[in-house]
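Undergrad: Sequence plus the predicted model coming up.
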Amino acid sequence: MSTQRAGVGFAATDRFEGEIEAAARSDSALKSGYVLLGDETFLYERCRRAVLKAFVPDDLREFCLSDMDLAQHSIFEILDRARTPSLMAPFQVVFIRNLKQLYTRGAKKDEFAEIDRYFRSPNPQALLLFVADHLRIPADPRRMDMEDKNKFERIRETLGDHCTMVELARVEDTDAMRWVTITALAQETKVDPDAARELVDALGSDMMLIASELEKLLLFSYGRGRITLGDVETMVLSAKQRSLYELTDAISAKDRPRALALLHGLLNSSDAGEDAAIGHLYMLARTFRQMLVILEKNVRDSRAIWQALWQGFRMPPFAADDLIRQARRYKSRRDLTRALRLIARADLELRSSPPDKRLVLERLIYDLTGETRSYGNLYVSPQLSFES
């Protein structure tokens, strides 16, 4: 898939890629560390690919690339590895995941002192990349959640003097559409404007999903050189989005037989079969989160829904009225938080490699369409996320 430039939504990633490419050509000095801030997986993967292309030859990958998790390795161990030259490779690249571990359970004064010591005399043959994917940065940073904003400032205060901050913010709709158009043109295919709009709206500006679906559309339209609105409706909306909202409609109506039939239809129509279960669960969780916001903000018509749901968290226009109707079937916030709790439990079970993924999802449908049980005063945030 092409990585052509496409608008201001990609600006931070473009700058990062430019710095890495220039350093690889020895046109500029390489910085010792970067912090990749944000949970936009598509942009993170672009940054990672740029680093691997520049500094990690395929034949030396196992000797010069380290992926280390702060939940499993201490920062002392990680920095010791960065200081130690490799006998097999001239350069070291270290991706440091789970950065949030440095900001929990205590002040971590010794850890930050060690980071300060390292960057005062860094290994010039090593590049450290801290991954802060526990933050969500919206397309408009002014709308960042206060908790995320506080975490962001804490990282800036502790690592900002040593590392360059790369903000991987959510992509604006217009930038996502521009990316679709440019990427398709690189494959000698034109995307009709209404098709690009529908693709972006249908997938809520989720760039990972957009990139995946665009690749399928390019294959579907191969030889024609054009992607139309009808192609998007055939390949994306009818197969995934509409079936998903039909499923949540059956769940909210407590229609268990129809919900089970729709679930089986989703699994049978998916190229990955049961292996797509986590992806279906992610979309189900997202839809229930949307319903929770709709119920809490007392949204009654589709005109108000765009103020209630932030960019990147909106449903496609065709589903707005249906989702409002579904949300109003739930009598209280507790009913929807119960549903999210059940989905979270199923997500955990799926990630534990159960012998039968279909059975996990069927049991979830039974629970979601059953009688509501009290879980006390548990509140599940509308921004609770499940990984795809």
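TA: Looks like it arrived, so ask away.
Undergrad: Only C-alpha atoms from now on, for both contacts and neighbour counts.
TA: Noted.
Undergrad: How many neighbouring residues does Lys108 have?
TA: Using other C-alpha atoms under 10 Å, Lys108 has 12 other residues around it.
Undergrad: cool, Leu237 as well?
TA: Using other C-alpha under 10 Å, Leu237 has 20 other residues around it.
Undergrad: For it, which residues are in contact?
TA: Contact analysis of Leu237 by C-alpha atoms under 8 Å, 6 or more residues apart in numbering lists Ala202.
Undergrad: Recalculate using a threshold of 10 Å.
TA: By C-alpha atoms under 10 Å, 6 or more residues apart in numbering, the residues touching Leu237 are 198-199, 202-203, 230-231, 243-244, 316, 318.
Undergrad: Please apply the same query to Thr181.
TA: Contact analysis of Thr181 by C-alpha under 10 Å, 6+ apart lists 4, 6, 175, 189-193, 195-196, 214, 227.
Undergrad: let's see 7 Å
TA: 190-191 (C-alpha atoms under 7 Å, 6 or more residues apart in numbering).
Undergrad: Tell me the secondary structure at it.
TA: Following DSSP: H, G, I helix; E, B strand; the rest coil, Thr181 is assigned to helix.
Undergrad: just to revisit the earlier point, now which of the contacts of Leu237 would you call buried?
TA: Those of the contacts of Leu237 that meet the buried threshold are 198-199, 202-203, 231, 243-244, 316, by 16 or more other C-alpha atoms under 10 Å.
Undergrad: Filter the residues you listed down to just the ones in helices.
TA: 198-199, 202, 231, 243-244 (DSSP state H).
Undergrad: returning to what we had before: quick one: which of the contacts of Leu237 is nearest Arg334?
TA: Taking C-alpha to C-alpha as the measure, Arg334 lies nearest Leu244 of those, at 22.5 Å.
Undergrad: so which of the contacts of Leu237 comes closest to Tyr330?
TA: The closest of those, once distances to Tyr330 are taken by C-alpha to C-alpha, is Leu244, at 18.0 Å.
Undergrad: another structure for you, compare them:
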Amino acid sequence: MGQLVIISGDDEFTVKERARAVARELAGGEIEENPAVEIIAGDGEELKPDEVIARFLDALRTPPFLCDSKLVWLRHLRDLELFSAREPGDGVAGVLEILTQPLPPELSVLIDGGGLDQRKSFCKTVKSAGAAVEIFNAVKATDRRFADGRKESLREICGSLGKSLEPAAAQFLTETIGGDSGMLRNELEKLCSYVGDAAVITLADCREVCSRTPETVSWEFTGAIVGRDRPRALRLLDIMLRQGEPEIRLMYALSGEFQKLIQTRLAMKQLKLTRVTPRTFDSLPESLKKEFPDNPLLKLHPFRAFKTCEGAAGFTDAELAGNLEAVRNASRALVSGGGEPRIILEQLVLRLTARR
């Protein structure tokens, strides 16, 4: 029996990478200029979906020529929902007739693209017919284990490139790149080229090399505010405004940062921590961990917990409350149109980075 493999998911980079790897496996080597491989491009602009399906159907019906078997690859189809239509067109109906039955031994089929719904009949039927279905979804920042999963991916990619990441660099990449696997690998490859023979990628390397996306600049901006680095904060504010970053989103980021610092100070008081060192969270007594299992600091990587406490320790309780109030007042001014946005934001930066 021939093989049918369907690869889908919303992580476009991983889906395409995996599809190419499977195509090589099924073809027994190279894909391009291989007479045993017929590729139907599903993402071209020149063909409409029904025309793509018609070509795919023709390829499925055409026997191998000058070879014992062949692979038909429907490559990067934009929406696999075509195969789940309630009233499929003639082309789709013909494809379904072939794919929902065991394939002949001389034919292997590979389909990749987005939009496959595993709950619908198409997916269930092809699985029953022996299809292998692989789903790759991007990790979402709202997922409960987003940070852990992202850091594991970072370690795996860095290991394959012969490098390691210092904890602060891993945190930076986790918080600024999000779930885009393609961007993640691209940034790590740039970093590996930048550090050369160095075995470890540092936070400073990330700041020098990583793309100046709104996420990375925003991350650095809030860090500069917490570190009371006024010149850097003003430079980064200018970059974000030139990038078109919405002012209200900046307010949201700053408000969230100061709320997090307030929560950190409360968590430190619960654990009776007045001062922290890089080794503090490695040496906490087990009795304390059992007494406060829900303490947010105990759920962080020890180094990340240390850096979070270090940032919070730079402010008194009164300063944190005052800074949060200043952010809220600036937000009201922006919403009400009570002044020039750049002036409001620059004045806020001066207020938040003042040394007291």
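TA: Ah, there it is. Bear in mind the structure is a predicted one, so any value in this text is a computation, not a measurement.
Undergrad: now what about the TM-score between them?
TA: With the length set by TM-score structural alignment, normalised by the length of structure 2, the two chains reach a TM-score of 0.52; 242 aligned residues with a C-alpha RMSD of 4.8 Å.
Undergrad: I'd like the distance from stretch 238-248 of structure 1 to the chain centre, please.
TA: Chain-centre distance of stretch 238-248 of structure 1: 20 Å, with C-alpha atoms, centre = their mean, to the nearest Å.
Undergrad: Report the contact partners of Gln101 of structure 2.
TA: Each residue near Gln101 of structure 2 by C-alpha under 7 Å, 6+ apart is listed here: Ala129.
Undergrad: How much space separates it from Ser128 of structure 2?
TA: From Gln101 of structure 2 across to Ser128 of structure 2, the span is 9 Å (C-alpha to C-alpha, to the nearest Å).
Undergrad: cool, Val226 of structure 2 as well?
TA: Note on Val226 of structure 2: its distance to Ser128 of structure 2, by C-alpha to C-alpha, is 56 Å.
Undergrad: Then Leu237 of structure 2?
TA: Leu237 of structure 2 is 56 Å from Ser128 of structure 2, by C-alpha to C-alpha.
Undergrad: With Phe258 of structure 2 instead?
TA: Per C-alpha to C-alpha, Phe258 of structure 2 is found 53 Å from Ser128 of structure 2.
Undergrad: out of the two, which sits in the more crowded spot?
TA: Phe258 (23 against 13).
Undergrad: what's the closest non-adjacent residue to that one?
TA: Leu324 (6.1 Å; C-alpha to C-alpha, 6 or more residues apart in numbering).
Undergrad: Quick check: the one you found touching Glu257?
TA: No - using C-alpha atoms under 7 Å, Leu324 of structure 2 makes no contact with Glu257, being 9.1 Å away.
Undergrad: Strands along structure 2, start to end?
TA: With DSSP state E, the ranges of strands along structure 2 come out as 4-8, 37-41, 70-77, 107-113, 132-135, 164-165, 200-201.
Undergrad: Just tell me the aligned range of the last one in structure 1.
TA: Translated: strand 200-201 of structure 2. Matched against structure 1 by TM-score structural alignment, strand 200-201 of structure 2 falls on residues 226-227.
Undergrad: how about the aligned residue in structure 2 for Pro57 of structure 1, what does it touch?
TA: Counting by TM-score structural alignment, Pro57 of structure 1 lines up with Glu30 in structure 2. Counting by C-alpha under 7 Å, 6+ apart, Glu30 of structure 2 makes contact with Arg24.
Undergrad: how much space between Leu267 of structure 1 and Ala277 of structure 1?
TA: Leu267 of structure 1 sits at a distance of 7 Å from Ala277 of structure 1 (criterion: C-alpha to C-alpha).
Undergrad: neighbour count winner among Leu324 and Glu257 of structure 2?
TA: A count of neighbours by other C-alpha under 10 Å puts Leu324 above the other of Leu324 of structure 2 and Glu257, at 20 against 17.
Undergrad: Check the gap between Glu230 of structure 1 and Gly223 of structure 1 for me.
TA: In this structure residue 230 of structure 1 is Gly, not Glu. Counting by C-alpha to C-alpha, the gap from Gly230 of structure 1 to Gly223 of structure 1 is 16 Å.
Undergrad: Count residues in the vicinity of Glu40 of structure 1, would you?
TA: 22.
Undergrad: Which residue in structure 2 aligns with it?
TA: Using TM-score structural alignment, the partner of Glu40 of structure 1 in structure 2 is Asp11.
Undergrad: isn't that match right up against Val139?
TA: No - in this structure Asp11 of structure 2 lies outside contact range of Val139 using C-alpha under 7 Å: 8.2 Å.
Undergrad: still on that earlier bit, redo the buried ones among the contacts of Leu237 of structure 1 as JSON lines? Include distance to Tyr330 of structure 1.
TA: Conversion of the buried ones among the contacts of Leu237 of structure 1 to JSON lines gives the following (distance: C-alpha to C-alpha, whole Å):
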{"residue": "Glu198", "distance to Tyr330 of structure 1": "29"}
{"residue": "Leu199", "distance to Tyr330 of structure 1": "30"}
{"residue": "Ala202", "distance to Tyr330 of structure 1": "24"}
{"residue": "Leu203", "distance to Tyr330 of structure 1": "25"}
{"residue": "Asp231", "distance to Tyr330 of structure 1": "35"}
{"residue": "Ser243", "distance to Tyr330 of structure 1": "21"}
{"residue": "Leu244", "distance to Tyr330 of structure 1": "18"}
{"residue": "Pro316", "distance to Tyr330 of structure 1": "21"}
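Undergrad: Burial check on Ala224 of structure 2, number of neighbours?
TA: The tally of other residues near Ala224 of structure 2 (other C-alpha under 10 Å) stands at 19.
Undergrad: and it, what does it touch?
TA: Counting by C-alpha under 7 Å, 6+ apart, Ala224 of structure 2 makes contact with 232-233.
Undergrad: Mind telling me what it corresponds to in structure 1?
TA: For Ala224 of structure 2, no residue is aligned by TM-score structural alignment.
Undergrad: and Ala224 of structure 2, how far is that from Leu234 of structure 2?
TA: From Ala224 of structure 2 across to Leu234 of structure 2, the span is 9 Å (C-alpha to C-alpha).
Undergrad: Equivalent analysis for Glu134 of structure 2, please.
TA: 47 Å.
Undergrad: If you count surrounding residues, which of the two has more?
TA: Leu234 (18 against 14).
Undergrad: Can you report how many residues lie near the counterpart of Thr164 of structure 1 in structure 2?
TA: By TM-score structural alignment, Thr164 of structure 1 lines up with Ala132 in structure 2. Ala132 of structure 2 sits with 15 neighbouring residues when counted by other C-alpha under 10 Å.
Undergrad: Please name the residues that touch Ala132 of structure 2.
TA: 4-6.
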